[in-house]
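*Asks:* Kindly return the folded structure for what I paste below:
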Amino acid sequence: MTVRAAEEEADARARACLTAVAPPGDLWLGELLAEYGAARVWAELVAGRPAPSAPHEEGAPNGPEEASRLERRWARWSARAGRVDPDGLLSDSAEAGIRFVAPGDPEWPGRLESLDLPGGRRSHGLWVRGRGDLRHLCLRSVALVGARAATPYGEHVAAELAYGLAERSVVVVSGGAYGIDGAAHRAAQAAGNTVVVLACGLDVDYPRGHAGLFAEVARRGVLVSERPVRSTPRAPDFLIRNRLIAALTPGTVVVEAGRRSGALNTAAHAAELNRALMAVPGPVTSALSVGCHVLLRDWQAMCVTCADDVVAQVVPLGEEGAGPPRLDAALDADTRRVLDSVPRKGAGTATIAARSEGTLEGTMRALGMLAAAGLVERCSTGWRTPR
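*Replies:* Below you'll find the model as predicted:
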């Protein structure tokens, strides 16, 4: 293993552990990671040493009160870090079919870089469950969100939109909740793939009634979370999670929402990230369409009523009829050797690298490209050729 590969592995391991001690999207932790790297931050926490001198937290007032607040936050994280077993965390995740994806990995979605801007709640790492490739699935995607207590009208529209988008090779991303989210996931899964972004550990079925849906999604798509295994959702986690739904896609559609709906929080993130913002109009007598009408009237959201309307907003002109990106047979020699080294039953990245006589870093990069082309897929043992 090269020095660089070892450093990347240590960084990813530290980031995985940090998800067990710090809340997702913490601004101060983001500044610490950018300044010192995850491996050093984690080592300081485990050792119980004071926080390294770090940049001022974006948006927070300077002074003794802020310093005291950050010291208390660091002390809480340090106490939790002492109870984390890194090997146990990673092995328990692997046994549950969950992998950790860190920034820079081949599967890391490039659109999440928009969260790295000053003041942005950047993602420190993602837990992923499922056979799909997260980066590939998000290349041509749209977020479809709405009320949990949806009306029959809302669920019907969500299903029609999701099914139509899946037929056009557009992946639907949503939050896995009851109502609009569930209707969208089920319809998209029937015609294509979908991505579920959760606010809990991926071994925790929340809501419980969607356990079957989540298992079905994992067979072809993916489930994503910033929380490690065994983490139950807390109220703030849902709002923090919503920024991921908006950031992973080039556009967000709100199908049905009340005046104070969480879907409007996702819409706000989409607007802040300069993503396309769309809303479906509803009956003027329905309280669950008030939020959509506010978006149309005050937020300049685009009015959409069918899948073609959505595709026109999120798919570049001239690519409307295109399917997911695929590589042709003209692979370069190194990538071809990696592909030829992937067995039908599956093998780990290190095994494939040894068989192809390549470096671990180069093999990971090649596997990411091959996964985006649909020529390999993830499995419980690593990577395999599609059946």
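*Asks:* hey, let's count contacts and neighbours off CA atoms from now on
*Replies:* Fine.
*Asks:* Okay, buried residues for stretch 201-214 please.
*Replies:* 201-206, 214 (16 or more other C-alpha atoms under 10 Å).
*Asks:* these two touch, right, residue 189 and residue 215?
*Replies:* No - Residue 189 lies out of contact with residue 215 (C-alpha atoms under 8 Å); the separation is 11.4 Å.
*Asks:* Comparing those two, which residue is more hemmed in?
*Replies:* residue 189 (21 against 16; other C-alpha atoms under 10 Å).
*Asks:* quick one on the thing from earlier: what's the closest of the buried residues of stretch 201-214 to residue 106?
*Replies:* residue 202 (20.7 Å; C-alpha to C-alpha).
*Asks:* show me the contacts for that closest one.
*Replies:* 98, 127-129, 223-225, 227-230 (C-alpha atoms under 8 Å, 6 or more residues apart in numbering).
*Asks:* In helices, which of those residues fall?
*Replies:* Using DSSP state H, no member of the contacts of residue 202 falls within helices.
*Asks:* Redo these as a markdown table? Include distance to residue 195 and neighbour count.
*Replies:* Listed next are the contacts of residue 202 as a markdown table, based on distance: C-alpha to C-alpha, whole Å; neighbours: other C-alpha atoms under 10 Å:
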| residue | distance to residue 195 | neighbour count |
| --- | --- | --- |
| 98 | 15 | 23 |
| 127 | 13 | 21 |
| 128 | 10 | 27 |
| 129 | 10 | 29 |
| 223 | 6 | 25 |
| 224 | 7 | 27 |
| 225 | 11 | 22 |
| 227 | 16 | 27 |
| 228 | 18 | 28 |
| 229 | 18 | 21 |
| 230 | 20 | 15 |
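*Asks:* Also this sequence, please, to line up against the first:
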Amino acid sequence: MVEPGDELIGAWLRRLGPRGVLRLLAGSGEPPSEVSAERMAGYRSRAAELAPAADLADVEAVGGRFVCPGDREWPRQLDDLGDARPIGLWVRGRPSLRIWALRSVAVVGARACTDYGAHVAATLGAGLAETGWTVVSGAAYGVDGAAHRGALGAGGATVGVLACGVDVAYPRGHAELIGRIAEQGLLVAELPPGGHPTRSRFVLRNRVIAALTRGTVVVEAKYRSGSLVTARQAQKLGRFTMGVPGPVTSGLSAGVHKLLRGEAALVTDAAEVTELVGSIGDLAPEGRGPVVPRDLLDPVSARVLEALPAWTGADPGRIARGACTGYDDALAKLYELQSLGFVERHGERWQLARYPRGSGIDRRGGP
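*Replies:* Okay, here's the model as predicted:
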């Protein structure tokens, strides 16, 4: 009878319950003062065309079911939407939506994404799935599809939240992908079987993605992007909001960068995502460059090595002065460095080794 996210109906459901709202919408009495006669006539006109038993039969025929508040499978985090909470959800797939949603992350972004965006989304989807997280997205072209494929490719869990019925493959180019999600994961929709998507329904679908998950990651988005709607809804609900940076010259990353200048967290891989949305101890590994043998030298040895000229040799006295250490200490360290392959001795003079294997030393004077 009503479009997704209708807050007026949500308020009536809260006050009157579903049976009371059904009687109100299907009846012929005077409409409540807060709704116009025209709007009530629209509700009642649609009510006359409904066939709920046929809808239930249609969803059962594709292996689906209807889940509503109060059912064991209902994800209670959706209640955070208040009066905009879905009246119920059509679910297609074998797993429990409530269980899968407890440990889930949304990965959303541009439909016309770049190769970079598709690669990042697929990598995030696979990485999250491999660590036991459910990847939630909208099954659209671009970033959504890449995130789903990454999760499916890793043999993990993924949920597609649709702006149409769960028996409708939209976009048509993703018919195979949507079929794989239904077989291996879950498809979720507010519209009954056969429901078709509209622009407004895509926007309203985003609030379900934001509320269902612990956090939302945006991978590539322009300033005017539905993905930013999802991110802002997640922020409003107190969920984690994250963004993957892109080139500053790319318009497809402009919306993400604007998000990152606000309250969103910058992430680059699945480990950084799970560090934010996971439990205590789910820490991302510390990022650092490669360790070369020179990094393992003690401070005095490092100073002695730095004191050697780049192109010519030097006597121990000069090297000791350059390293700010005593003659004997410098000589001892030079012998140590020789045994490690960093330096060579030529008579009374010492110089950098010609080919210091794995030392990180460039004979021209730099590491």
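*Asks:* Got a TM-score for the two of them?
*Replies:* In this superposition the chains share a TM-score of 0.75, using TM-score structural alignment, normalised by the length of structure 2; 283 aligned residues with a C-alpha RMSD of 1.5 Å.
*Asks:* okay, now residue 259 of structure 2: neighbour count?
*Replies:* When neighbours are defined as other C-alpha under 10 Å, residue 259 of structure 2 has 24 of them.
*Asks:* That one: which element?
*Replies:* Element membership for residue 259 of structure 2 (DSSP states H and E) is helix 254-260.
*Asks:* post-alignment, the next helix-or-strand element following that helix versus structure 1, mean distance?
*Replies:* Where DSSP H and E defines the elements, the next helix or strand beyond helix 254-260 of structure 2 is strand 265-266. Compared with structure 1 after fitting, strand 265-266 of structure 2 deviates on average by 0.5 Å (mean C-alpha distance after the TM-score superposition for structure 1).
*Asks:* which residues of structure 1 does strand 265-266 of structure 2 align to?
*Replies:* Aligning strand 265-266 of structure 2 against structure 1 (TM-score structural alignment) gives residues 302-303.
*Asks:* how about the helices in the stretch 201-350 of structure 1?
*Replies:* Secondary structure of the stretch 201-350 of structure 1 (DSSP state H, counting those that start in this stretch): helices at 211-220, 235-247, 262-272, 290-298, 307-314, 333-340, 349-356.
*Asks:* which residue packs closest to the equivalent of residue 107 of structure 1 over in structure 2, ignoring adjacent ones?
*Replies:* By TM-score structural alignment, residue 107 of structure 1 lines up with residue 73 in structure 2. Distances taken as C-alpha to C-alpha, 6 or more residues apart in numbering put residue 98 closest to residue 73 of structure 2, at 5.0 Å, once the chain neighbours are dropped.
*Asks:* what's near enough to touch that neighbour?
*Replies:* 72-76.
*Asks:* hang on, it in a helix?
*Replies:* Yes - under DSSP: H, G, I helix; E, B strand; the rest coil, residue 98 of structure 2 sits within a helix.
*Asks:* Can you give me the separation between it and residue 179 of structure 2?
*Replies:* 21 Å (C-alpha to C-alpha, to the nearest Å).
*Asks:* rewinding a little: tell me which two of the buried residues of stretch 201-214 of structure 1 sit farthest apart.
*Replies:* Checking these with C-alpha to C-alpha, the most distant pair is 201 and 214, at 12.5 Å.
*Asks:* show me where structure 2 has strands.
*Replies:* 64-67, 89-92, 104-109, 134-137, 158-162, 186-189, 215-219, 240-244, 265-266, 343-346, 349-352 (DSSP state E).
*Asks:* closest to residue 12 of structure 2 out of the ones you listed?
*Replies:* That would be strand 89-92 among the strands of structure 2, by C-alpha to C-alpha, at 18.5 Å.
*Asks:* give me the stretch of structure 1 that that closest one matches.
*Replies:* So strand 89-92 of structure 2 sits over residues 126-129 in structure 1, by TM-score structural alignment.
*Asks:* Check the mean deviation of the matching stretch from structure 2.
*Replies:* Looks like 0.6 Å for stretch 126-129 of structure 1 (mean C-alpha distance after the TM-score superposition for structure 1).
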